[in-house]
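Visitor: Next comes the sequence, and after it the predicted model I'd like to discuss.
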Amino acid sequence: MPAERIALRIRNAAKAVLVTGQAYQEPKDALNEFVSNAADEYAETDQRGGRIRVILRRRGKRPFVAIADDGRGMDADRLREVARSLFESGKVGDDRTLGEKAIGLLAFQQLGARCEVVSRAAGSDRTCALRLERGSRHAQLEPNERRSSRRRDAPGTTVYVLDLDPDVLRVLTQRKVVDYLRRRRGAALAHGDYSISVEEGRSAELVVPEEPDGIRLQIPPQPTLWGRIEFSLYVAPQPDRPRRVAVAARAGTTIIDDLTELEEFDRPPWSSDQLSGLVAFEALQSTAGRRAILRDREAFPVFLDAMAAIEPLVERTLERVARAVDSEQAQRLAGTLRRVFGRVLKELADLDNPMRSALGSEPGEAACSARPTVRPQRRLAATAMTPPTTSCPASPSLRRHSRAPKRSTTMPTTCRRDPTVPAAVRCPAWSRTRSPVRRAPASTPTSAWCSTTTATPTFCWSRTTTRGCWTTWPPWSPRSTSSTTTRAPPPSN
């Protein structure tokens, strides 16, 4: 018994219309269908630089979204044909346009409950309107629109989507719509095919393509039997933010925003966050929702082969960029360290380093040596001149002082010494004492005048001044490294 051939029939046309209009992934994809229709209108007339307006009215009792163009417009006969030609587009075979399924008009059902297509044909003074409702298999045609809010003053078409859903009002903000159209229409906007402005209230923003980030790879277009594949890829030095490579098809419209959505490219170097840009191949087919590539048997394998051919070049470029970045970072770090240590060493040279000693084996920095060198007197730090408890010379006329003099905050002076003794080893003087100061009598013997050792430091007195001075540093002082004895001559009358 031969097989029976059965013709398919849609029993519920209204439900089929509703399901078809809700095949989009998100509301912005449905809005993009009307933008595509406006762009196709400019492409069919070879009009470059035309303007597409996206008007958002999310507040008030009757919120709506409108998409307007300044193309040829449509008369009543053309609008009637549009309503009767669903799923059969007259744009099939025209490489300049994107639409080929004739279902974009039904996308309003994912945004709102009603849709009005208002158009005025070139050379006519009448404005026609086509009205559709969600889930209905019928449309209403108004050959002469009399409402002043809908009438057009110039040729073109405006699509109004009314009775918006609450979730749509939340999603379709001006900023989100601008960012979405920048990604989806970046290639066409960069070529200057048309311009898009998004208006909400008194604010209007022009959609501009994204600026390239990084160094462009010089990859020539690859010719195929189904057209050319053009590469516009950029390499960034650091993976500091997410970067993706998009894929565009006909009319400069992006099909997928991220190449790694395809299983064949979900790996480095495409997922390294250093590659960005666009791969354009007009032969690629998109799904009904415009968010995926149709894996056909002709164009899609050619696309995979072309991407595999340029992958080694991309990997080598990433390696060279990584080496250059490492070298640049090392040079920058070395320069920073040189500046920091130079500044630190300069500051240390200006400060009194406590590791320096007044007595040492090397000349300089107020140190004593076997060959003393006469140097100009230097100011010593106050922290290094703290005197111990003093003792006066063994003389009946002088009594022992049990308290140490206070630390001086003024420039220290030196006692009168033998001129042959260098100034570097002269003892600092103290301008204040806690005990009363006496003058040594003239009869004080020379041996008791200024004889000191490091074991028993002696506080000396001068006949001509009331200031005392240390001839050697005490053994607990950090400046005392050796034991010396300095004997001063008796004061002259």
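Guide: That came through, no problem.

Visitor: C-alpha only now, for contacts and for neighbours.
Guide: Fine.

Visitor: Show me what the helix or strand residue 309 falls within is packed against.
Guide: Secondary-structure element containing residue 309, defined by DSSP states H and E: helix 299-350. For helix 299-350, the elements it packs on are strand 227-235, judged by 3 or more Cα pairs under 8 Å, 6 or more residues apart in numbering; DSSP states H and E.

Visitor: tell me the contacts of the closest residue to residue 97 other than its chain neighbours?
Guide: Nearest residue to residue 97, sequence neighbours excluded (Cα to Cα, 6 or more residues apart in numbering): residue 40, at 5.0 Å. The contact partners of residue 40, by Cα atoms under 8 Å, 6 or more residues apart in numbering, come to 96, 97, 98, 99.

Visitor: here's the one I want to compare it with:
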Amino acid sequence: MKWKEPKMPGEGQSRLILELSRQYDGPYPSTREYGTNGLDAIEEDRRNGLIDDSTNMMKFLAEQSTKRVIIQDFAAGISSGRMQELPESIGKSIKSGKFDQRGEKAVGLLAFGSMGTSVDIISKMVSEKTFNHLRYEIIGKAKDGDERVVYKIDTLSREDMDKLYCGKFDHGTKILINTNAHVIKRMAFGRLRNFVQSYYAPILKRNASSITFIVGDIDKGLEEKVTFPEIKGNILADGAIQIDSEIAGDRRAKVDFHLVFDHDSERGGVPVFSKGVKIYDNVLELDESLGDTALWTCPHIQGYVNEETLKVTLGRNGINRESMGYKSLVQLLRIVDGKLRGKISQNMLEKDERRDTGIIKEGWKLMEKVYQTTVPLDKDDRVASTRSESGTQSPDKELKKKKPRVFPFQEPVRTSFSEIEKHLRAKLTPMGTQYFIYVNVSHPDYKFAFGNGKRDRGLDYLFEVSAPIIAQAEMKNSIEKKRKMYGSVYQIAGEISNRAQDIIFQYRKLRFGK
């Protein structure tokens, strides 16, 4: 039996091209396709000496008034001959097999269908006087089953460019995607900046190609250079790691890591990039088996992983899993996890300490307010009299105001108690007129209250363990100063219990309202 290649009739081809145009999950992946083609063009033309460093620029602009998104590169441009070939050679790429380039599928120029109904691709080389113009458009109606992508090619003058296409340029390619009201709202100035920072982070960070990214709003006349968004925290890894050549094959592959432990964020999810362009939002999307790792499941890890050689799937939404390079990348991610586990554990401890300290600081501010709004056992409910403007004072016109008390209890100290005292949740140590409270971080109840990271439970625990020892300290001070005569031990215990309950009740009133 003779082997034959399957063929596609014209109707099926038209339907498939339309599906290719609409395969992207929203405007950002679509915009990424055009921007990525521009990056490749800049890097290729720079290597070939066709442009210099002064034109290493990518622009991502929005024109809200016309609902257009503009992506522009300043590479050497597309010749008129090549422009004629593009719509007739979908899927045929001159980049195929070039592992250092990104647009090897030759379908990215169709990505407009996931944003709107048409796109204008305009390019010019320095040697040409006119602009080469390729327009793709979706026509027909879905309900009639005749939707399809059509195209036309013509040339534009400098006057055409100024009048209809947001201005002329000397060389490069300008993409104008005609969107709708819903899409253009998502391409506002700030969102475009976030898009570039999110989808091209390794290029912004390393900037090996010295490419400048610009975002802007045409209607407002705004343009801004985009920079890498620095992540606050402890850097765990920052640089390239060589993949084992026996696994990676002939190519000497390297993977670039930028990993930061951010104590204050729990967003988690380290994105994966291929050749500087985001493919996955999370390493776990690359391979689910990494779900048992400490590093790649930690909610405090931010940064990126960037590999430089692997092929991506159609639509640039995944990496080809059949290659040895893919398997070596997954293995490397496990190796990095093993090397960084100790650092993660240490940072988790620091994070817990910072969180717990913050809860205690917040709680102690509340405790001081409670102290001012209740009557301690060793104090009087003192008031100050304020005379009227006439200087006279009478009981019925007297204005009463509570005097602020000196709060003698210092902010609790977190510590582990000795073996003898390990059963205690907290204790108090007097030093002169000040009292120091120590909270036992080794107690199981402390770990339960603070261990889950819930602020409310930590605050409740702090008041529950502090209120009784504050009441005891006040009672001791009251007895020593003989401010009040107490009867039996049971009466003293009752007074302490009532005072502790008073503190906790007042705390709840302050937190949740009367």
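Guide: Perfect, I can see it now. Quantities reported herein were computed from a predicted structural model and do not represent experimental measurements.

Visitor: out of the contacts of residue 40 of the first structure, who has the most neighbours?
Guide: Within the contacts of residue 40 of the first structure, most neighbours by other Cα atoms under 10 Å means residue 98, with 24 neighbours.

Visitor: shouldn't that one be in contact with residue 254?
Guide: No. With contacts counted by Cα atoms under 8 Å, residue 98 of the first structure stays clear of residue 254, the gap being 10.8 Å.

Visitor: can you tell me what part of the second structure the helix or strand that the helix holding residue 309 of the first structure is followed by aligns to?
Guide: Counting by DSSP H and E, the next helix or strand C-terminal to helix 299-350 of the first structure is strand 429-430. For strand 429-430 of the first structure, there is no aligned range in the second structure, judged by TM-score structural alignment.

Visitor: and what of stretch 173-191 of the first structure?
Guide: Counting by TM-score structural alignment, stretch 173-191 of the first structure sits on residues 188-206 of the second structure.

Visitor: What residues sit buried inside that stretch?
Guide: Across stretch 188-206 of the second structure, burial judged by 16 or more other Cα atoms under 10 Å covers 188-189, 192-193, 195-204.

Visitor: and the residue lying closest to residue 114 of the second structure once chain neighbours are set aside, what does it touch?
Guide: Of all residues beyond its chain neighbours, the one nearest residue 114 of the second structure is residue 22 (4.5 Å), with distances taken as Cα to Cα, 6+ apart. For residue 22 of the second structure, the contacting residues are 111, 112, 113, 114, by Cα under 8 Å, 6+ apart.

Visitor: likewise residue 135 of the second structure?
Guide: 118, 119, 120, 121, 151, 152, 153.

Visitor: give me that answer again for 7 Å
Guide: 119, 120, 121, 151, 152, 153 (Cα atoms under 7 Å, 6 or more residues apart in numbering).

Visitor: Whichever residue in the first structure pairs up with the last one: what secondary structure?
Guide: Structural alignment places residue 153 of the second structure opposite residue 141 in the first structure (criterion: TM-score structural alignment). Per DSSP: H, G, I helix; E, B strand; the rest coil, the local secondary structure of residue 141 of the first structure is strand.

Visitor: cool, and residue 66 of the first structure?
Guide: strand.

Visitor: Compute the distance between it and residue 300 of the first structure, please.
Guide: Distance from residue 66 of the first structure to residue 300 of the first structure, counting by Cα to Cα, to the nearest Å: 35 Å.

Visitor: Those two: which is more packed in?
Guide: residue 66 (20 against 16).

Visitor: Residue in the second structure paired with that one?
Guide: Residue 66 of the first structure maps onto residue 70 in the second structure, by TM-score structural alignment.

Visitor: Likewise for residue 161 of the first structure?
Guide: Match for residue 161 of the first structure (TM-score structural alignment): residue 177.

Visitor: Now for its match: which residues touch it?
Guide: Contacts of residue 177 of the second structure by Cα under 7 Å, 6+ apart are 68, 69, 70, 112, 118, 119, 120.

Visitor: so residue 289 of the first structure touches residue 23, yeah?
Guide: Yes. Using Cα atoms under 7 Å, residue 289 of the first structure is in contact with residue 23, at 5.9 Å.
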